[in-house]
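Trainee: coordinates for the following, if possible.
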Amino acid sequence: MRRILLSAVSAAALSVGVTSASAQSGSVEKAVGGYNFDEAAKEDAKTKDFHSADGHLTFAIVTHTAGNGFFDPVYVGAKVAGNMIGAEILLLGSESPVDDPAREIEILNQIIRDPKIDGIIMTTPQVGAYNDIVKAAEAAGIPVATTNSFDETILNRSGISHTGQDASAAAIGGEALAKCVLDSGKTSGSILLPSSTAMGNIEVNNRVTSAFNAIVKTLKDAGKLEAFKVDAGPENVGIDTNPNDPVNALVTLFESRGDAVGAFTANNVFTPPLVKAVEQMGWTGKFCAFGFDLGPAQQEGIAAGNLTGSLGQQPFLQGFWPVMQLYLQIDRGISAANLDTRAQLVTKENVAKVGKRFEN
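Mentor: You can find the predicted model right below:
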């Protein structure tokens, strides 16, 4: 009898478990406005024929340096998003391994005339240089999204979405650098922030300033600011350093100071050279060196002890989200939905986790 009762209870429980999801308590079957969610979630019938009217969407993503590997995961992210929405993604950019806004603008001026293009994603490292591109795109009815570097003065800024890391995130690296110096037992010395303002990248300048302020604050809070010299140049945007021969320039800078205990570099132009400079100086594992981005050179430098840490800016998202934003703008009328990709501090403790599935 007991077995019969248990069997009956089990059968009842099973029948409850297989009831449809729509019968679950609290389920929402239709919108308050009366329309059906399944129907509302479908792509608009006109979306695939937007602008080019060729039956599919084509977006171009153009960067200011495709030659050093940083933008590789950006391109991957763009392709992933394109695959999700069935769009063709053209991967374009300056072939140079260093910032080359002039070449990027040349490519943009070509692509803006391509009748197949339905949307443009571009980096904007040189403030004030992209307004003509935006004007031409608007005149042609092509939506624009910006990514990575931010130009707050760009035409129609409030109507253009941006995906990227706010420069203030560099403070995470500055704070980590100051703590590294304090934990090292050094009681004095120079903390240097080399860069190149001649490259015209306002985003990098702002990173240096944010890192500088964080270093100063951390040392001050510890009561040690007077013991160290924090040098980011006369305007706190970087000690002017030659980007065309960065390794030798960094070694010369370190040797000229004679008391360097730490350094912070704010982009991919100077961080891989920082790795080589530390090794060349014989400071492996003895020098607080922090940089930007998480390419192979940075990861190898961290693992070897020539780079204490580096800040990633989630570049995969910097390709993925702008594609989705353009799609949403075309299909749903959503615009200027910005995304701050923040910063990921990577050190020897967690560097092995970086780079999975091409995302860093």
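
Trainee: C-alpha only now, for contacts and for neighbours.
Mentor: Noted.

Trainee: can you show me the strands along the stretch 101-250 of the chain?
Mentor: Listed in chain order, the strands of the stretch 101-250 of the chain (DSSP state E, counting those that start in this stretch) span 119-123, 144-147, 162-164, 189-192, 194-195, 228-231, 239-240.

Trainee: the structure of the following sequence is requested for comparison with the preceding one:
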Amino acid sequence: MNTPPPPRTSSRSLRVAAFTSVVLLLLAGCSGAGDDSRLDTGAGAAQRAGAAGLRIALITHAGKDDAFWERVRKGAEAAAAKDGIELTYANDPDSTGQAQLVRDAIGDRVDGIAVTLAKPAAMKAPVAAARAAGIPVVGLNSGIDAWKSQGVLQYFGQDEIVAGAAVGDKLNGLKVKHALCVIHERGNVALEARCAGVKKTFGGETENLYVEGTDPEAVDAVLTARLRQDSDIDEVVTLGAQFALDAVDSVQAAGSRARVATFDLNDDLVKAIRSGSVQFAVDQQPYLQGYLAVDSLWLYRTNGNISGGGVAPVLTGPAFVTRTNVASVAKFAAAGTR
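Mentor: Have a look, this model is predicted:
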């Protein structure tokens, strides 16, 4: 998940792009049982479903040049290439803009929409409009507590409360006393859930620190100042790989004894884990989220399959990456798929 500088990186008019790379992936957890009332049985939809070249839109709350979301997109592209799908990718970190992108996709009469639900209230109406138009919608990455109530067909991602609780347990094992959980986007339900999960199981003091993730200099200044104010803080937990690397610098600038751990992974963070400057990362496997979301729409349109039976999310994490197992994921991180 993770957050977004403010400028939009795509126009509101979606453009179709075909992708050519072919990747074979073992897909687990797809079931065939579904609610027939949710199938679009119109003649036009049936003809499209039976033919090659389904048109799928992937719409996220990503910002420009965010490495995390490039992994989501790569996974989606791989699934689209395998399935012969014409995939459109569009994104807007502003929830109003993202909602409009969903409406644009409805207007383009796509065969399916995969969407993130970082701010579920803003997506409720456009998701309902898609369903009313007979367009199946699947969720990914954000909104695990909202997808079913909004009538989204399937969901792929990490249960952030569970992931945060696992981090809290790990901090207990490391004898941490005072953890600072750095939230880089206010109102993002997934980020709030991560810190809530940490607090749920961590036996020491948990403190949330809100920063403006779109301004790296401001993040560094606020975090450095807080660490200087309180020498008892002995752990900084960030919610995105790039923020962990910034936190390492802030700890050094503040002269703090705090260690750094994080959610999410990238190639630079793998190197930081190897060097010991970051203790561990929680990997939610964003490539897998993108892949499964797109592939699930193909399976639904061509065979009526619903992953998780439409009642349970398909979890892609949490998976801990530490110094002891980082070598096993390094080559995938370098390739931009982990």
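
Trainee: export the strands of the stretch 101-250 of structure 1 to a markdown table and append columns for mean neighbour count.
Mentor: Converted to a markdown table, the strands of the stretch 101-250 of structure 1 look like this (neighbours: other CA atoms under 10 Å):
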| stretch | mean neighbour count |
| --- | --- |
| strand 119-123 | 26 |
| strand 144-147 | 27 |
| strand 162-164 | 27 |
| strand 189-192 | 21 |
| strand 194-195 | 28 |
| strand 228-231 | 19 |
| strand 239-240 | 18 |
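
Trainee: the ones you listed into a markdown table, with extra columns for distance to residue 107 of structure 1?
Mentor: What follows is those, written out as a markdown table (distance: least, CA to CA, whole Å):
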| stretch | distance to residue 107 of structure 1 |
| --- | --- |
| strand 119-123 | 10 |
| strand 144-147 | 15 |
| strand 162-164 | 20 |
| strand 189-192 | 36 |
| strand 194-195 | 27 |
| strand 228-231 | 37 |
| strand 239-240 | 29 |
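
Trainee: so which of the ones you listed is nearest residue 39 of structure 1?
Mentor: Each of these was checked against residue 39 of structure 1 via CA to CA, and the shortest separation belongs to strand 119-123, namely 25.8 Å.

Trainee: so which of the strands of the stretch 101-250 of structure 1 comes closest to residue 341 of structure 1?
Mentor: strand 162-164 (5.4 Å).

Trainee: in structure 2, which residues correspond to that closest one?
Mentor: Strand 162-164 of structure 1 corresponds to residues 155-157 of structure 2 when matched by TM-score structural alignment.

Trainee: just how off-centre is the matching stretch within its chain?
Mentor: Relative to its chain's centre, stretch 155-157 of structure 2 lies at 9 Å (CA atoms, centre = their mean, to the nearest Å).

Trainee: by how much does that stretch deviate from structure 1 on average?
Mentor: By mean CA distance after the TM-score superposition for structure 1, the fitted stretch 155-157 of structure 2 averages 0.3 Å away from its aligned residues in structure 1.

Trainee: who touches that stretch?
Mentor: Under the contact criterion CA atoms under 8 Å, 6 or more residues apart in numbering, stretch 155-157 of structure 2 has outside partners 138-142, 144, 147, 284, 286, 289, 292-293, 312-317.

Trainee: so where do the helices sit in the stretch 101-250 of structure 2?
Mentor: Listed from the start of the chain, the stretch 101-250 of structure 2 has helices (DSSP state H, counting those that start in this stretch) covering 120-132, 160-173, 189-201, 216-229, 241-254.
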